[in-house]
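Visitor: how does the following fold in three dimensions:
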Amino acid sequence: MYRRKKRVYVARNGVSIDEFLNTQEDKEIKRYKPCAVFHGLYTYKPNNVAIKFIIEKIAPKLPELHFIIFGKGSEIIKKEYKNLPKNVVVLGTVSKNRIAKILKACDIAVVPIFWGSGTNLKMIEYLAAGLTIVATPMAARGLGLIPNKHFYLARKEEEFVNKIRFALENKLDKKELIKKATEFDWEKVLKKLVLIFRR
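Guide: So this is what the prediction gives:
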C-alpha cells in the first residue's frame, strides 16, 4: 500500500501595512528633497553590494538627487568612504518605528539587488509606503510584481540612472502600489494560514 502524500503549504512573509498607512513623514528627510531610499542589513552581502553600487555608480551621475541609506551596520560606510558623494546621506541604524516615517518622506526607492535568497521584504515596505521603485528582476522575484505597474525594471548601471530619472517624473499609481502591498499584510497572511490549518 502507498502512503498518502502530505500536503505542503508555503506561508509567505509579510509586513504590517498599517505602520505605513498611518504615519507621518520623517522631518529630517524632508531636508533632502528630492530623494531616493535603500535600506537593509549592511553585513548581508547582497545589500552591501547594492549600497556600494548606489554610492559608486549611480549617485555620482545623479547629483541633483539625494540617496538616503540606512540599516543596521551601515554606520561603517562613513569610514569606508573618505570622500562620500555629497548627495549620499547615511543614517546608520534607525529604530523600527522610524522606518515607515523615513520611507513616507522619500520620493522613490532604488533596489539594485543582483543575487540572494528569500523574500525581499524591503520591496513590500516600499510598496506599502506608496513609493515608485526602480529595481532588478532579482529584487522583485517571487512577489508577483508587474514591471511598469508595480515597479520600473533596471539591470545595469546606465539603465538604473535613466530609469531613476524617468521614475522621478513619472511616478506609478500610489493606490495600485499600496493595493499590491496589502496582499502581504500580516493579517491576510495569518487568516490564510488559519483556513489551511482548519482543513
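
Visitor: CA only for contacts and neighbour counts going forward, please
Guide: Will do.

Visitor: show me where the chain has helices.
Guide: 18-21, 45-53, 77-80, 96-105, 121-128, 137-140, 157-169, 174-181, 186-197 (DSSP state H).

Visitor: by how many degrees do the longest one and helix 45-53 diverge?
Guide: Interaxial angle, helix 157-169 versus helix 45-53 (axes from the mean of the first three to the mean of the last three Cα atoms, to 10 degrees): 80 degrees.

Visitor: now the second one, please; I'll put the structures next to each other:
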Amino acid sequence: MKVLQICSKPPVPSIDGGCKAMNNITEGLLSNNIRVKVLTISTAKHPFLPEKISADYIEKTNIEHFFIDTRVKPISALLNLCKSNSYNLSRFYCKKFEELIVSTLDKEEFEVIILEGLFVSGYIDSIRKNTKAKIVFRAHNVEHEIWERNTQNERKGIKKIYLKKLADQLKVQEIEVLKNVDVIASITQRDKQQIELLGCETKVKVIPFGINVSNYLKAKTESKFTFFHIGSMDWTPNQIGIKWLLNNVWGNILSSNNDLVLKLAGKNMPEWLLKLNQKNVEIVGQVEDAIDFINQNQVMIVPLFSGGGMRIKIVEGMALGKTVIATSIALEGIDYVPNKNVIVANKKEEFITAINWCLKNKEEAKQIGENALQLIHEKYDNNQIIKDLISLF
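Guide: Prediction:
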C-alpha cells in the first residue's frame, strides 16, 4: 500500500502537538511497511527546515514542500467578511501547491490520501480529478467549534461580531468538506459525535493521538514538586487560559504559599507575558527539550476554555507520570477518570482547591500521575493505534 500524506505544516521537526500528531502517523505507517510520501505547506510560522530533518526521514518519505504566506492581512480579512468562504481556510490555498499535488499524483499511484486537517481541504477537488485514491480526512478537531468557543469567551463588541462571522463561515465550509471525503479519522470520540450532529453521513472512525510509550518510559525521571504549564503561546486559547489563571487563581494561592512558583514554558511568548512582573511566576519561554522540561516538574496546569481535539502536551505529561490539573475542555479526547488519573477543575474555586490539595497531599498527587501513566500505556500506545488506522484503510 502507498499513502500520500498532505500536511498544513511540516511534521518534522515536531515542534508542537500538531506536528507530533502528523509525524506519529508517518512514523507508525513506515514501521508497518506502508510506503508514505509527504507533501507539506511551509509558512512563516512553521518554516521547512531541512537541516533539522534526518536523512533517513527524507529518503523514506521523499518529503516536498511549498511556502505559502498565511499571515493575516487586515484588509484582506475585512474584505472577506463580504464573502461566503472562510478567510482562515483561503489563506492556506495556493495554486503552486495545488500544482505540486497534481504533479505528484501524475507521477505516482496511491491507494490512500490523508488530508491532515481542515487547512489542506481546499485541494480536494483537484485530488478527485487526478486520482481514484480514497481520501481519509484526519479531523484534528472540529475547527469551527474552536472559533465558536472563542466568540463565547469574548465580551460584547466589534471583535465578538467579527469572531462569530468567522465561525459561521468556517462551519459552512467544514460541513461541506466532511461530506466530500471518503472517511473521517477523528482524534476524539467527542469530535466524532459533533461531526455526526452536523448531519455528516460520511463514515467516522476514532483514531486518537498515540505516542511511543516505551520512549516516554525510558525518559521518565524523578522531579521536584513544582507547578508548570507548557504550550504554544501564540495560540489564542493558551493565552486566554494563562491570563485567566494569573488573574483569578495564582494570587489567591500565593497568599498562603509564598514559596510557590509557577513555571510558564512555550514558544512565541507574547510581549505581555515577557514583561510580566508577578510574584512567583517564572517565564521560561521556549525550551530546547519539552520532555526534559516536563520531567523537571510534577504538576501540569492546563486552564483551557476553548479549543478542540486532543491536547498532546497533556498526553505527554501523563506518559511521564505527571499530575495534571485541567479543565474538561483541555481533557477532551482522553478517557480519564476524575481524581484517579487526572484532576478536573473548571472554575476558579476548583483550581484553588486542586492546587492546595496537591500541596498538602504530595504523595497522593504523585500517585495520580502514576495512574495517568498507566492509562496512556493501556489506551494511547501508537503501535495499536496505527494498526487500527491500517485496518481502516
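
Visitor: which of the helices of the first structure is buried the deepest?
Guide: Across the helices of the first structure, averaging neighbours per residue (mean count of other Cα atoms under 10 Å) puts helix 121-128 on top, at a mean of 24.

Visitor: circling back to that earlier point, nearest to Val89 of the first structure, of the helices of the first structure?
Guide: Val89 of the first structure lies closest to helix 77-80 among these, at 9.7 Å (Cα to Cα).

Visitor: biggest strand in the second structure, by residue count?
Guide: strand 35-42 (DSSP state E).

Visitor: other SSEs contacting that one?
Guide: strand 2-7, helix 17-31, helix 55-61, strand 64-67 (3 or more Cα pairs under 8 Å, 6 or more residues apart in numbering; DSSP states H and E).

Visitor: okay, the helices of the first structure in TSV with distance to Phe70 of the first structure next?
Guide: Output for these, formatted as TSV (distance: least, Cα to Cα, whole Å):
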stretch	distance to Phe70 of the first structure
helix 18-21	17
helix 45-53	10
helix 77-80	10
helix 96-105	9
helix 121-128	12
helix 137-140	17
helix 157-169	19
helix 174-181	21
helix 186-197	24
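
Visitor: Ile76 of the first structure -> the second structure?
Guide: Applying TM-score structural alignment, one finds that Ile76 of the first structure aligns to Glu271 in the second structure.

Visitor: its match: neighbour count?
Guide: 8 (other Cα atoms under 10 Å).

Visitor: ok, Gly116 of the first structure next?
Guide: By other Cα under 10 Å, the residues close to Gly116 of the first structure number 13.

Visitor: pull up the gap between Ile146 of the first structure and Ile133 of the first structure, please.
Guide: 12 Å (Cα to Cα, to the nearest Å).

Visitor: contacts only, for the aligned partner of Asn47 of the first structure in the second structure.
Guide: Matched by TM-score structural alignment, Asn47 of the first structure corresponds to Asn238 in the second structure. When the contact criterion is Cα atoms under 8 Å, 6 or more residues apart in numbering, the partners of Asn238 of the second structure are 231-232, 303-304.

Visitor: do the same with Trp186 of the first structure
Guide: Counting by Cα under 8 Å, 6+ apart, Trp186 of the first structure makes contact with 13-17.

Visitor: again, but for Ala326 of the second structure
Guide: Counting by Cα under 8 Å, 6+ apart, Ala326 of the second structure has contacts 301-304, 342-346.

Visitor: what about the counterpart of Asp185 of the first structure in the second structure, how many residues close to it?
Guide: Mapped onto the second structure by TM-score structural alignment, Asp185 of the first structure lines up with Asp381. Residues within reach of Asp381 of the second structure, counting by other Cα under 10 Å, total 18.

Visitor: Asp381 of the second structure and Gly369 of the second structure, how far apart?
Guide: For Asp381 of the second structure, the distance to Gly369 of the second structure equals 17 Å [Cα to Cα].

Visitor: could you do Gln194 of the second structure as well?
Guide: 30 Å.

Visitor: dump the residue contacts of the match of Ile76 of the first structure.
Guide: Here Glu271 of the second structure is in contact with no residue (Cα under 8 Å, 6+ apart).

Visitor: just Lys61 of the first structure next, same as before
Guide: Going by Cα under 8 Å, 6+ apart, Lys61 of the first structure touches Val161.

Visitor: go on, Lys33 of the first structure?
Guide: 65-66, 106-107.

Visitor: pick out the most distant pair among those residues.
Guide: Leu65 and Cys106 (10.9 Å).

Visitor: these two: which is more packed in?
Guide: Using other Cα under 10 Å, the more surrounded residue of Leu65 of the first structure and Cys106 is Cys106, with 26 against 20.
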